[in-house]
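[1] build me a structure from this.
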Amino acid sequence: MSQDLSSPQPFRVEIADEEVERMKRIIEDTRLPDSPPLPNASWDYGVDLDWLKGLRDVWLNDFDWKEVEREMNAFQHFTVTIESVSLHFVHHQSRNVDAIPIILMHGWPGSFWEFHRVIELLTNPPSGRPAFHVVVPSLPGFGFSSPPPKKDWSMGDNARIFDHLMTGVLGYKQYMAEGGDFGALIATHLGTDKYPACKFLNVISPTAQAPLGALSTLPFFLLPTSWRQWLYGKIYSEDELRDFERNGKFIKNGLGYFVEQATRPLSIGYALYDSPVGILAWIGEKFKEHVDPEILPGCTRFILTTVSLYYLTRTFTTSTLPYFENVVALSQRLVITKPFGSSRFPHDVGSVPMSWIKRQHPQFVSLRRHDRGGHFPGFEVPNLLAEDLQHMAENYRTLFQ
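    Purely as a prediction, here's the structure:
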């Protein structure tokens, strides 16, 4: 497919004052119940009412979007048109002459901003550690990027325009990729032979299909719990069993948003399009569930920044589309053919057993498990993510020589 020939244009984050003021008026005018409709109903029924009210109060009284803008504009932002997508991205270059280009890719309900704490760690590392030129795009339909230009726009399409961003627009002959959530799916595409400029990857929670041997253990669910746990303990490690347990709870109690967005994305998209408190309830719940609980108390401003970004850029509706457009892609058996590692954080979801990953992806070379962090490691534990990326770069620097 032909690429648009526009060059990157400098971009500043500037939301009109009247739009910010209107957001605050709507937040203030939004009615919430005085109490839950059922006695003692809390997170087991959805978002907790007191938690929601507490964040709304902080949003109204202590949150300053203009201060957020100043922080965002400390980085260099650009837009460029690729395949009719006006793509927003941060491009923060290192002063190190041998720095490795890297693209960091977010998912839902994330944004480019979840990486702002890790950028400086990568571009200006301690002496002797690998340095990076960091590129952080907003996925089409997220933040300051325009929506996908057509139906059936997949993570494979995102991989194609991101590769062109790195090679055709920015001129990097080789680069590294990192991603979680939808970013992990994009990284998986970049890790195939189709994109030779991408040399190696760090993929958070890479996907892999269950082998036949694993499927044969499904009848274990009919056994008493103690027997089932004993049998699985003979097959999987303690870490993998914990992954299974967390994924099982997510499948049982946390998939409601996924089903809605994978089947009727525009219904919830239109319903919350002009409701900042509604967006806070819908995606704030995901932060509560998938952020390390010890780190969560310090995430209030980050959560409100993310929700404000979705609302003020009017992209909540388009951010739901990838679930609908990529349901089939989630079952594709792509094989990563480049060396890649994986970072594991205990409060993330979607981690499959390493035996499955190694069977499907023979180029898997490194697993780094951590005892802190969740679904947004770039914000939650930036030092750990930076160390993982530097570890991969140290081992595969020769690919850039």
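
[2] please make it C-alpha for all contacts and neighbour counts, starting now.
    Fine.

[3] and E14, how many neighbours?
    12 (other CA atoms under 10 Å).

[4] give me the nearest residue to it, chain neighbours excluded.
    E69 (6.8 Å; CA to CA, 6 or more residues apart in numbering).

[5] can you report how many residues lie near the one you found?
    E69: 15 neighbours (other CA under 10 Å).

[6] that one and V13 touch, don't they?
    Yes. With contacts counted by CA atoms under 8 Å, E69 reaches V13, the gap being 5.9 Å.

[7] sorry, back to before: distance check, the residue nearest to E14 against S308.
    11 Å (CA to CA, to the nearest Å).

[8] and V277, by the same measure?
    10 Å.

[9] between these two, which one's more packed in?
    Using other CA under 10 Å as the criterion, V277 and S308 rank with V277 on top: 26 against 20.

[10] list of residues touching the host helix or strand of the more buried one?
    Using DSSP states H and E, V277 maps to helix 276-290. Residues outside helix 276-290 that contact it (CA atoms under 8 Å, 6 or more residues apart in numbering): 23, 26-27, 30, 46-47, 52, 56, 109, 272-273, 296, 303-304, 307-308, 311, 316, 347-349, 374-375.

[11] next, the second sequence, to be compared with the first:
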Amino acid sequence: MSSDEVVPFRLEVTDAELADLRDRLRRTRWPEPEPVGDWSHGVPVGYLRELCAYWADAYDWRATEARLNALPQFRTEIDGLGVHFVHARSPHPDALPLVLTHGWPGSIVEFEAVIGPLTEPDDPADAFHVVCPSLPGFGFSDKPDRPGWTVQRIADAWAVLMDRLGYPRFGAQGGDWGTSVSTCLGLQHPSRVAGIHLTPPLAAPDPATFDDLSDAERAWLEELKEIGTWETGYATEMSTKPQTIGYSLVDSPAGLCAWIIEKFQSWTDSAGSPEDALTRDQLLDNLMLYWLPRTGASAARLYRESFRQISDWILKSTSDTVSVPTGASIFPRETVRPSRRWAGRRFTNIVYWNEPPRGGHFAAFEQPELFVAEVRAFFRLVR
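    Okay, here's the model as predicted:
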């Protein structure tokens, strides 16, 4: 593959690799049960044993592999790194190019159900040419072999990718790490970006409003304290010593499953189990895009690269104001929920703001119809 060549990509997992996964799952050494009757100490051993047994004995990777191979997948080299992506062109020639960026612990499978509606809508005015890249170190993109792949560098790589695909002007959408990459696209390439749609925007509370807080703002400030106390251990480990946790994430499917599924329980719009929000197969489809390419360690390194900066964007005032047209959809079980007036200090051109009735951190995965409606509603304003 030459430095600017775009080549087709196809998943071809061997039977031996799947047999190894099943063998590892069946030989897991399990800890004793947790001393509580809920998820407060982490993933309950009873739940994880049941999920891993299903993964070993009933989950059908070949069905998922066939679905993913039905999507137009490619790889290309950008800034010395091989990047994997889906590129689904709309049949409508005037469609707006749109780059969708996932985060951790997600993958491109989050967008599987929205690609069709976005590329082939009932109204051609809502059509998009969709590009879904796998972040560096995630999925079937290459793993960086040295430091430096920050969210800013990823945004520059996405700008190169869109240019290489023939898209001088495009929209950007993202959640989790994708929020930060999309924001950086707006900061670093404003002349090329039609608009950014964020789920959610990252913006700090405004101390000037603390004497006049809304109920929602007051609730979010209280939740921030709880999150800081009980929900950030994963990020502390990955942003300081990602290699250490990486060994278990690459070697043990049960360990990888627990590390990731905990977040699908905490961050989805569920009644207590992640399977209230997503099917068991969907959860495992996403896990396979970490297990098969052995990306537990390499994906964790993005936290070492950029998490402190992202934390500042959430907790502290920032001077890097974003002036490109911005849309925000704040789903009710999202992990970060700034108010519009707080977000407006950083995103100075908010043209769309909505708070849908259902959904959590993985909006496209959990609520694909609502997600598509939100994306369409924003980009109708900026095409």
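
[12] show me just the buried residues among the contacts of helix 276-290 of the first structure.
    23, 27, 47, 52, 56, 109, 272-273, 296, 303-304, 307-308, 311, 316, 347-349, 374-375 (16 or more other CA atoms under 10 Å).

[13] give me the neighbour count for the equivalent of F11 of the first structure over in the second structure.
    Taking TM-score structural alignment, the alignment pairs F11 of the first structure with F9 from the second structure. Residues contacting F9 of the second structure under the criterion other CA under 10 Å number 17.

[14] and S134 of the second structure, by the same measure?
    Look at S134 of the second structure: counted by other CA under 10 Å, it has 25 neighbours.

[15] off-centre distance for stretch 346-353 of the first structure?
    Mean C-alpha position of stretch 346-353 of the first structure versus that of the full chain (CA atoms, centre = their mean, to the nearest Å) differs by 13 Å.

[16] I should have written stretch 131-150 of the first structure there, sorry.
    For stretch 131-150 of the first structure, the distance to the chain centre is 12 Å (CA atoms, centre = their mean).

[17] now do the end-to-end distance for that stretch.
    Stretch 131-150 of the first structure has its terminal residues 37 Å apart, counting by CA to CA.

[18] before we move on, what about stretch 90-103 of the second structure?
    Using CA to CA, the end-to-end distance of stretch 90-103 of the second structure comes to 24 Å.

[19] contact partners of that stretch?
    Residues outside stretch 90-103 of the second structure that contact it (CA under 8 Å, 6+ apart): 108, 110, 119-120, 124-135, 158, 162, 167, 169-179, 181-182, 383.

[20] mind running it again at 6 Å?
    The contact list for stretch 90-103 of the second structure (CA atoms under 6 Å, 6 or more residues apart in numbering) reads 119, 127-132, 170-174, 176-178.

[21] biggest strand in the first structure by residues?
    Scanning the first structure for the longest strand, with DSSP state E as the assignment, gives strand 85-92.

[22] how far apart are the helix or strand that it is followed by and its match in the second structure?
    Sequence order places strand 100-105 as the next helix or strand after strand 85-92 of the first structure, per DSSP H and E. Comparison of strand 100-105 of the first structure with the second structure after fitting gives an average deviation of 0.3 Å (mean CA distance after the TM-score superposition for the first structure).

[23] counterpart of stretch 87-106 of the first structure in the second structure, which residues?
    Aligned using TM-score structural alignment, stretch 87-106 of the first structure spans residues 83-102 in the second structure.
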